[in-house]
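A.B. asks: just coords:
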């Protein structure tokens, strides 16, 4: 079996706790070469770069990237433009245009939010007009960006035996930008009817309500950058919190896997961070690398541990980060 090279970026805060635990789990499932690199606020303070060139090069050379979480710096440093976001930089450098966030509570909720990852409002194209005293951000929706993320969503549905793709938009108000996104969605949906994949579309504000009121109505969602970011964080509340929410950033040549949660400086160093989001992200990485049976084994092990009531404090339990990882490793060995 191929020995995969994994670029490991722990980042800041609890990233330095949950990523090592995830590596412990992965060592039980395969023979990997872990190459540790640096990025984040601590890295910025240490070497005046939030993401050194070496980190980017290593990420490009590896089979996948396992990413922790990074702390956002103080506003003064952001204003001086000294700090650039490591995750946004990697998404751009590696062209990781698809952000995939499964929402699955291992029981009755199971849908996936797929968001465009490289444009929309997250392009850092903001400026302040002193004369008019207004702040302006450009929202960019391109035909190319829309086409490939929508195709990715339908291909994902096909590959994972899903039955429906829903477009989430605000085309009734954002008629040009979201109008383009919805138009391309409808055109793409026609091509996938022959595969028995259904399609529909909902306004973003209504979707925010439907996720809470009736999450079972969704299967695969596809949407723009900001909408997907907000909806996926909202939906993680159905799972019990961000400590259970994994994600993947995928392009045509590279894949980066990270927990949805942030660096959580308020609990960093206390040994109580929930490692499950990171571990489930690793399960997504295994699937991406073609290790589907190992991916399922890891998910099933996490499911068993939660079903038995083993939890960290964020979920009402009392286990430490390492203790919960120990339980997951026990399940892997038992299975």
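C.D. replies: Perfect, I can see it now. Quick caveat: nothing in here was measured; it's all calculated off a predicted structure.

A.B. asks: From now on I want contacts and neighbour counts done on CA atoms only, so please keep to that.
C.D. replies: OK.

A.B. asks: doesn't residue 96 make contact with residue 250?
C.D. replies: Yes. Counting by C-alpha atoms under 8 Å, residue 250 does reach residue 96; the two are 4.7 Å apart.

A.B. asks: Which residues are in contact with each of those two?
C.D. replies: Shared contacts of residue 250 and residue 96 (C-alpha atoms under 8 Å, 6 or more residues apart in numbering): residue 256.

A.B. asks: burial of residue 324, as a residue count?
C.D. replies: Neighbours of residue 324 under the rule other C-alpha atoms under 10 Å: 24.

A.B. asks: do you know how far it is from residue 22?
C.D. replies: With distances taken as C-alpha to C-alpha, to the nearest Å, residue 324 is found 11 Å from residue 22.

A.B. asks: next one: residue 332
C.D. replies: For residue 332, the distance to residue 22 equals 13 Å [C-alpha to C-alpha].

A.B. asks: one step back: who touches both of residue 324 and residue 22?
C.D. replies: Common contact partners of residue 324 and residue 22 (C-alpha under 8 Å, 6+ apart): residue 275.

A.B. asks: all strands for the protein, in order.
C.D. replies: 4-11, 32-37, 64-69, 98-104, 110-116, 126-129, 134-137, 164-169, 198-203, 220-223, 246-250, 255-259 (DSSP state E).

A.B. asks: Among those strands, which comes closest to residue 18?
C.D. replies: strand 64-69 (7.4 Å; C-alpha to C-alpha).

A.B. asks: okay, the strands of the chain in CSV with distance to residue 187 and mean neighbour count next?
C.D. replies: As requested, those are exported to CSV (distance: least, C-alpha to C-alpha, whole Å; neighbours: other C-alpha atoms under 10 Å):
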stretch, distance to residue 187, mean neighbour count
strand 4-11, 38, 23
strand 32-37, 42, 16
strand 64-69, 32, 26
strand 98-104, 19, 24
strand 110-116, 17, 24
strand 126-129, 32, 11
strand 134-137, 29, 11
strand 164-169, 12, 24
strand 198-203, 11, 16
strand 220-223, 14, 27
strand 246-250, 23, 25
strand 255-259, 27, 28
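
A.B. asks: Check it against this one:
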């Protein structure tokens, strides 16, 4: 089989540790991949590049079209742009996809039947980053919701639901208050939903919707939202499922795609060998599916699940009486490869 070429970046904090673990697993599974390594993140910022991404890295990213990205650190203070926002907007990665699934009883979860996917618009809303200091005492940010952007993400959500055998798509907005912006998102959802009669469609105001994610996630299936709501909801949902450290994320565009863990660079535990590589591994599994390598993805996913079922857990998911063995990054990786 001809090998697929991807781009890899090791990131900051725990990024290098978990990326090395994931690449070891991909190699052990004989994934037909080759990769080019680029440097983005904190060290690049410190060299005076405000985006955190040097020009030569852009060339590699665009040539390979698929990026597997470890978490990066944005330095504190003004003048530094978010790498994630820059990548998503520059590469047209309009859809963020975050599956949030409970792995009970092997990983503790308050909602053992939870199995939902949050699909959020990835380029617009408040993440456009257009802010103003109107006066000494007043600031302003612009919320951008467009017809093309909304139609793209809503249609993607319904196509995803159909492709994965999901039964329902729930739109969440705050259009009882923001009647023009969120109102547009809701109206386009209603229009597009008519083209998918085989899939149940519903709308919820985001505050009660968030309460249902927290209290009754098993009643939800696919959620589609504007950018900010989806970002908040997906972190809440991932933690409810068991741990933010278990969740991966896809950023999908028409030409490019980026895959990453949803957690940050966690500099407080960097270098200690205790980080859980599962989030980045889940992102890599999504990447393999995207590349048409479903069998390899399934083999890795099954080995990872078997490791969890055998009670071999990193510190973030270890529970007395539930887990059998507490391990660090390397030993957890070894256990997956063994399986």
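C.D. replies: Looks like it arrived, so ask away. What you are looking at is a predicted structure, and each value in this text was computed from that prediction instead of being measured.

A.B. asks: can you pull the contacts of the residue most central in space within the second structure?
C.D. replies: With distances taken as C-alpha atoms, centre = their mean, the second structure has residue 249 as the residue nearest its mean C-alpha position (2.0 Å). By C-alpha under 8 Å, 6+ apart, the contact set of residue 249 of the second structure is 96-99, 259-262, 282-283, 286.

A.B. asks: switch the cut-off to 10 Å
C.D. replies: Residue 249 of the second structure is in contact with 96-100, 118-119, 234, 258-263, 279-280, 282-284, 286-287, counting by C-alpha atoms under 10 Å, 6 or more residues apart in numbering.

A.B. asks: what does residue 27 of the second structure give?
C.D. replies: Residues in contact with residue 27 of the second structure, defined by C-alpha under 10 Å, 6+ apart, are 33-34, 337.

A.B. asks: Need the strands of the first structure in CSV (columns: distance to residue 312 of the first structure).
C.D. replies: As requested, the strands of the first structure are exported to CSV (distance: least, C-alpha to C-alpha, whole Å):
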stretch, distance to residue 312 of the first structure
strand 4-11, 20
strand 32-37, 26
strand 64-69, 18
strand 98-104, 18
strand 110-116, 23
strand 126-129, 40
strand 134-137, 39
strand 164-169, 34
strand 198-203, 36
strand 220-223, 29
strand 246-250, 16
strand 255-259, 16
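
A.B. asks: Out of those strands, which gets nearest to residue 180 of the first structure?
C.D. replies: strand 164-169 (10.2 Å).

A.B. asks: what range in the second structure does the closest one sit on?
C.D. replies: Aligned using TM-score structural alignment, strand 164-169 of the first structure spans residues 168-173 in the second structure.

A.B. asks: now that stretch, how far from the centre of its chain.
C.D. replies: Centroid displacement of stretch 168-173 of the second structure relative to its chain, using C-alpha atoms, centre = their mean, to the nearest Å, is 18 Å.

A.B. asks: Please apply the same query to stretch 93-108 of the first structure.
C.D. replies: Taking mean C-alpha positions (C-alpha atoms, centre = their mean), stretch 93-108 of the first structure and its chain are 5 Å apart.

A.B. asks: May I have the distance across it, first residue to last?
C.D. replies: End-to-end distance of stretch 93-108 of the first structure (C-alpha to C-alpha): 37 Å.

A.B. asks: measure the closest residue to residue 10 of the second structure other than its chain neighbours to residue 8 of the second structure for me?
C.D. replies: In space, residue 10 of the second structure comes closest to residue 16 once its chain neighbours are excluded; the distance is 4.7 Å by C-alpha to C-alpha, 6 or more residues apart in numbering. Distance, residue 16 of the second structure to residue 8 of the second structure, by C-alpha to C-alpha: 11 Å.

A.B. asks: Residue 7 of the second structure touches residue 60, doesn't it?
C.D. replies: Yes. Counting by C-alpha atoms under 10 Å, residue 60 is a contact partner of residue 7 of the second structure at 7.0 Å.

A.B. asks: Pull up the overlap in contacts between these two.
C.D. replies: 36-38, 66-67.

A.B. asks: With adjacent residues omitted, what lies nearest to residue 93 of the first structure?
C.D. replies: Spatial nearest neighbour of residue 93 of the first structure, chain neighbours left out: residue 56 (7.6 Å); criterion: C-alpha to C-alpha, 6+ apart.

A.B. asks: what residue of the second structure takes the place of the one you found?
C.D. replies: So residue 56 of the first structure corresponds to residue 58, using TM-score structural alignment.

A.B. asks: which position in the second structure aligns with residue 121 of the first structure?
C.D. replies: Using TM-score structural alignment, the partner of residue 121 of the first structure in the second structure is residue 126.

A.B. asks: ok, now which ones touch its match?
C.D. replies: With contact taken as C-alpha under 10 Å, 6+ apart, residue 126 of the second structure is in contact with 141-145, 226-228.

A.B. asks: after superposition, how close is the match of strand 164-169 of the first structure to the first structure?
C.D. replies: Following the fit onto the first structure, the mean deviation recorded for stretch 168-173 of the second structure is 0.6 Å by mean C-alpha distance after the TM-score superposition for the first structure.

A.B. asks: and residue 264 of the second structure, how far is that from residue 17 of the second structure?
C.D. replies: According to C-alpha to C-alpha, residue 264 of the second structure stands 13 Å off from residue 17 of the second structure.

A.B. asks: what residues are shared contacts of those two?
C.D. replies: Applying C-alpha under 10 Å, 6+ apart, one finds that residue 264 of the second structure and residue 17 are jointly contacted by residue 70.

A.B. asks: Settle it for me: which of the two has more neighbours?
C.D. replies: Just comparing residue 264 of the second structure and residue 17: by other C-alpha under 10 Å the higher neighbour count belongs to residue 17, 23 against 17.

A.B. asks: residues in contact with that one?
C.D. replies: By C-alpha under 10 Å, 6+ apart, the residues touching residue 17 of the second structure are 10-11, 70, 270-277, 329-330.

A.B. asks: how many neighbours does the nearest residue to residue 79 of the second structure once chain neighbours are set aside have?
C.D. replies: Nearest non-adjacent residue to residue 79 of the second structure, counting by C-alpha to C-alpha, 6+ apart: residue 50, 6.6 Å away. By other C-alpha under 10 Å, 18 other residues sit near residue 50 of the second structure.

A.B. asks: and the gap between residue 50 of the second structure and residue 102 of the second structure?
C.D. replies: Distance, residue 50 of the second structure to residue 102 of the second structure, by C-alpha to C-alpha: 38 Å.

A.B. asks: now swap in residue 127 of the second structure and tell me
C.D. replies: Applying C-alpha to C-alpha, the value for residue 127 of the second structure to residue 102 of the second structure is 29 Å.

A.B. asks: and if you look at residue 250 of the second structure?
C.D. replies: From residue 250 of the second structure across to residue 102 of the second structure, the span is 18 Å (C-alpha to C-alpha).
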